[in-house]
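>>> Predicted model follows, preceded by the sequence.
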Amino acid sequence: MPSRETLEAFIADVMSEDHVGAIERWYAADASMQENQGEPRLGREALMAGEARTLSRVAGVKTELLGGPLIHGDQVAIRWRFTFTRKDGATLTQEEIAWQTWRGDKVWRETFFYDPSQMAG
């Protein structure tokens, strides 16, 4: 079970907007991420590569903590808002809930819940 201090450090790291580095530092080697019940992506290296690909398609991203963390044993819920600035200067905003299962001080499983229509445009 992650401590409140561990989660605060994790959130601060994500808020620094080094998203690939946060995955490297906070996710287990065999971690998985899943979008809205889609097919899970497996392994920290694959997660880092996927995040790097996503970030390469935009000029920048602003990260905001909207709620949480809510902690129940190894289960954690965090509400985020990400504002992506596209390379043409337009912005897209996505709010999501990250539902995580931690093993000790590492994220092991994570599912993101959001409305995909937020990213249309």
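Everything's here; your move.

>>> make it CA atoms for all contacts and neighbour counts henceforth
Fine.

>>> ok, now which ones touch residue 111?
Contact analysis of residue 111 by CA atoms under 8 Å, 6 or more residues apart in numbering lists 33-37, 98-100.

>>> go again using 10 Å as the cut-off
Applying CA atoms under 10 Å, 6 or more residues apart in numbering, we find residue 111 in contact with 32-38, 40, 77, 96-101.

>>> And here is the other one:
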Amino acid sequence: MPTTETIERFIKRVEEGAHAEACEEFYTEDSSMQENQGPPRIGRSSHVANERKVLARAKSVESRCIRPVFVADNKVVIRWIFRFEWLDGTVTEMEELAYQRWEGEQIAEETFFYDPAQRVPRKPTA
């Protein structure tokens, strides 16, 4: 079960924009990450590579945790809001729930739940 301090450090890293680094620091080596009910990505290195790939397409990313964070034993649920400004000038705004299973102080399994329609980039509003 993760400590409150560990969960808060994880959230802080993501809110700082250190997405790939958060994967390196807080996920088990053989962790799984799944988007909605799609096939999971397995392994910390695949999570880091995926984050770097997404971030390479972005001019900026804003990440914000919406509280409260729900914790029960080794399960944690975090509500996130993300805003991606892409290199082509479009934006993507997403709200998602991250359902995590922790092993001690690291995330072993994570599933994201969100409306896939949010992933479609759009022109920014004035």
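Nice, I can see it. Since the structure is predicted, the reported quantities are computational estimates derived from the model, not experimental observations.

>>> picking that back up, looking at the contacts of residue 111 of the first structure, which is nearest residue 118 of the first structure?
Each of the contacts of residue 111 of the first structure was checked against residue 118 of the first structure using CA to CA; the closest is residue 96, at 10.0 Å.

>>> Please pick the buried ones from the contacts of residue 111 of the first structure.
Buried residues within these, counting neighbours by 16 or more other CA atoms under 10 Å: 32-34, 77, 96-101.

>>> Filter the residues you listed down to just the ones in helices.
When DSSP state H is applied, those are split such that none fall in helices.

>>> mind listing which of those are in strands?
32-34, 77, 96-101 (DSSP state E).

>>> and the longest strand along the second structure, which stretch of the first structure?
Longest strand in the second structure by number of residues (criterion: DSSP E): strand 58-72. Under TM-score structural alignment, the match for strand 58-72 of the second structure in the first structure covers residues 58-72.

>>> in the superposed pair, what's the mean gap between the matching stretch and the second structure?
Per the superposition on the second structure, stretch 58-72 of the first structure and its aligned residues are separated by 1.1 Å on average (mean CA distance after the TM-score superposition for the first structure).

>>> Relative to residue 81 of the first structure, how far out is the residue of the first structure most remote from its centre?
Here the first structure has its C-alpha centre computed as a mean, and the residue farthest from that point, by CA atoms, centre = their mean, is residue 88 with 24.1 Å. Summarising the geometry, the distance separating residue 88 of the first structure from residue 81 of the first structure, computed by CA to CA, to the nearest Å, is 21 Å.
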